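Chemist: The following comprises the amino acid sequence and a computationally predicted model.
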Amino acid sequence: DGVRKWNKDILIYLPNAPDQVLQEILNEVIDEINFLSETISLRLVNSVERSNFILFFGSGEDYVKQWEPSAANLIASNRGLFSIDYNSSSYEIVSGNAWIDVTLVADYACLKHLLREEMTQSLGMINDIYSDQESIFYGNYRCFTDYTARDKVFIAEFMSEKIKPGQCISQVLERITID
């Protein structure tokens, strides 16, 4: 099975605007991902028709009803999720969505973590890790708000021209150099 990756800009639509603090956090995350990526950029758009990615702030129930019915069995045990659709022959991600639970999570540090984690994993780095508890990719729920230095290197390498959609994991790991 090959690596899934975006080969075009991610145009993000927010069907329900977050509060000002969360909007600032989102802008920070977008800016940081754009800084780390050499292949694509993330931008907010003002209509669902122009978008290829929906970012939903709200309850899990509303997310399932409005955007991702297949997540119905996952919302009870999560406070954020993402889903991506990709071309099965080219492995290029063509669309996606993410959910951040602002109804059960009130702490901005945890919301920042959730937003950063779901947006980053929806780029194609979909797997959780369990070896680095401070990583944004750490699989157990923690509220670390920033990328680690290793996360930044991994994201930059993954979002470079070196990594192509469809490459197998071993090819990707050969091309990513993290100390």
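Modeler: It's in. Residues are numbered from 1 along each chain as shown.

Chemist: make it CA atoms for all contacts and neighbour counts henceforth
Modeler: Noted.

Chemist: part of a strand, is Cys110?
Modeler: No - the secondary structure assignment for Cys110 gives helix rather than a strand, going by DSSP: H, G, I helix; E, B strand; the rest coil.

Chemist: just checking, it touches Tyr141?
Modeler: No - contact criterion C-alpha atoms under 8 Å: Cys110 and Tyr141 do not qualify, at 9.1 Å.

Chemist: Same drill for the two, tell me which one is more crowded.
Modeler: Using other C-alpha atoms under 10 Å, the more surrounded residue of Cys110 and Tyr141 is Cys110, with 17 against 13.

Chemist: Excluding residues flanking it in the chain, which one is nearest that one?
Modeler: Leaving aside its chain neighbours, Cys110 sits nearest to Cys143 (4.5 Å; criterion: C-alpha to C-alpha, 6 or more residues apart in numbering).

Chemist: for the one you found, helix, strand, or coil?
Modeler: Classification of Cys143 by three-state DSSP places it in coil.

Chemist: Would you enumerate the residues in contact with it?
Modeler: 109-114 (C-alpha atoms under 8 Å, 6 or more residues apart in numbering).

Chemist: put this beside the first:
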Amino acid sequence: MHSKLVTLAAIATTALPLSVVLPILPRPATLHAQTLYRTDPSVAIDYFLEVALGSEFGNNDPQIKKWVEPLRIKVHGSPTPEDRRILRTVMQELNALTNIDWRFDSTNPNVDIYFVPESEFHQYEPNYVPVSYGFFWTWWKNYEISQARILISTTEINQRERAHIIREELTQSLGLMRDSYRFSDSIFFQGWTDVTEYSELDKAVISLLYRPEVRPGMSKEELLDVLRTSSR
């Protein structure tokens, strides 16, 4: 999910109506993921636990959720040619990082992506929480994700911002459903950003989720046991 609240300047928020004005509170200083990950690779496990357990909305169940079948994507609405190019690029990168097959499938999709105005989001996903320019909703059984719906706004944001949102929403619909204020150059950064590439830390986190030994339904304690054992 990606949203922004505009007052005198663009500041970050999380799914708040534009009519709501909150005091600007100091946030902890953010770090650059690239720098920290190079000096301490173990930070990937901590960051993985932060973004992989629970979700921003709906059932905030702190167990691992992930796909175990290929993702079959159908595109709806009015994407630009650049939107389509970015979508193909992100799918190729995620295919390499997850070893899960990503492909376009207009007849039997399990991922529907809508490029529509934000004002129409509720028509396509009743669970939509305004105001967000990107939003996803997933369904799972026994913690195995079986379906996703992704909404990308075609209004009020520019092409670079939409490129970021395409990457973020696809990535989070994999099962990495939480945002974080820790790393400003991460695709999972909670604040408003237009990052359009994965950091090395992002890549490590995505790959961790799709290791064979990381199974749907695992708790934090089970994950720590598996990840610490495999990293020895």
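Modeler: Perfect, thanks for sending it. From a predicted model like this one, the values you see are computed outputs, not experimental measurements.

Chemist: Superposed, how do the two chains score by TM?
Modeler: For these two chains in superposition, a TM-score of 0.87 is obtained (TM-score structural alignment, normalised by the length of the first structure); 168 aligned residues with a C-alpha RMSD of 1.7 Å.

Chemist: on that earlier part again, quick one: the residue nearest to Cys110 of the first structure and Trp67 of the first structure, what's the gap?
Modeler: Distance of Cys143 of the first structure to Trp67 of the first structure, given as C-alpha to C-alpha, to the nearest Å: 25 Å.

Chemist: repeat for Val102 of the first structure
Modeler: Relative to Trp67 of the first structure, and taking C-alpha to C-alpha, Val102 of the first structure is found at 16 Å.

Chemist: quick check, Tyr198 of the second structure in a helix?
Modeler: No - the assignment for Tyr198 of the second structure (three-state DSSP) gives coil, which keeps it out of a helix.

Chemist: residue ranges of the strands in the second structure, please?
Modeler: Per DSSP state E, the second structure carries strands over the ranges 4-6, 10-12, 66-67, 71-77, 102-104, 111-116, 134-141, 144-153.

Chemist: Please dump those into JSON lines; it should also carry mean neighbour count and distance to Lys220 of the second structure for every row.
Modeler: Output for those, formatted as JSON lines (neighbours: other C-alpha atoms under 10 Å; distance: least, C-alpha to C-alpha, whole Å):
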{"stretch": "strand 4-6", "mean neighbour count": "18", "distance to Lys220 of the second structure": "31"}
{"stretch": "strand 10-12", "mean neighbour count": "13", "distance to Lys220 of the second structure": "29"}
{"stretch": "strand 66-67", "mean neighbour count": "22", "distance to Lys220 of the second structure": "15"}
{"stretch": "strand 71-77", "mean neighbour count": "18", "distance to Lys220 of the second structure": "26"}
{"stretch": "strand 102-104", "mean neighbour count": "17", "distance to Lys220 of the second structure": "28"}
{"stretch": "strand 111-116", "mean neighbour count": "22", "distance to Lys220 of the second structure": "27"}
{"stretch": "strand 134-141", "mean neighbour count": "20", "distance to Lys220 of the second structure": "19"}
{"stretch": "strand 144-153", "mean neighbour count": "22", "distance to Lys220 of the second structure": "17"}
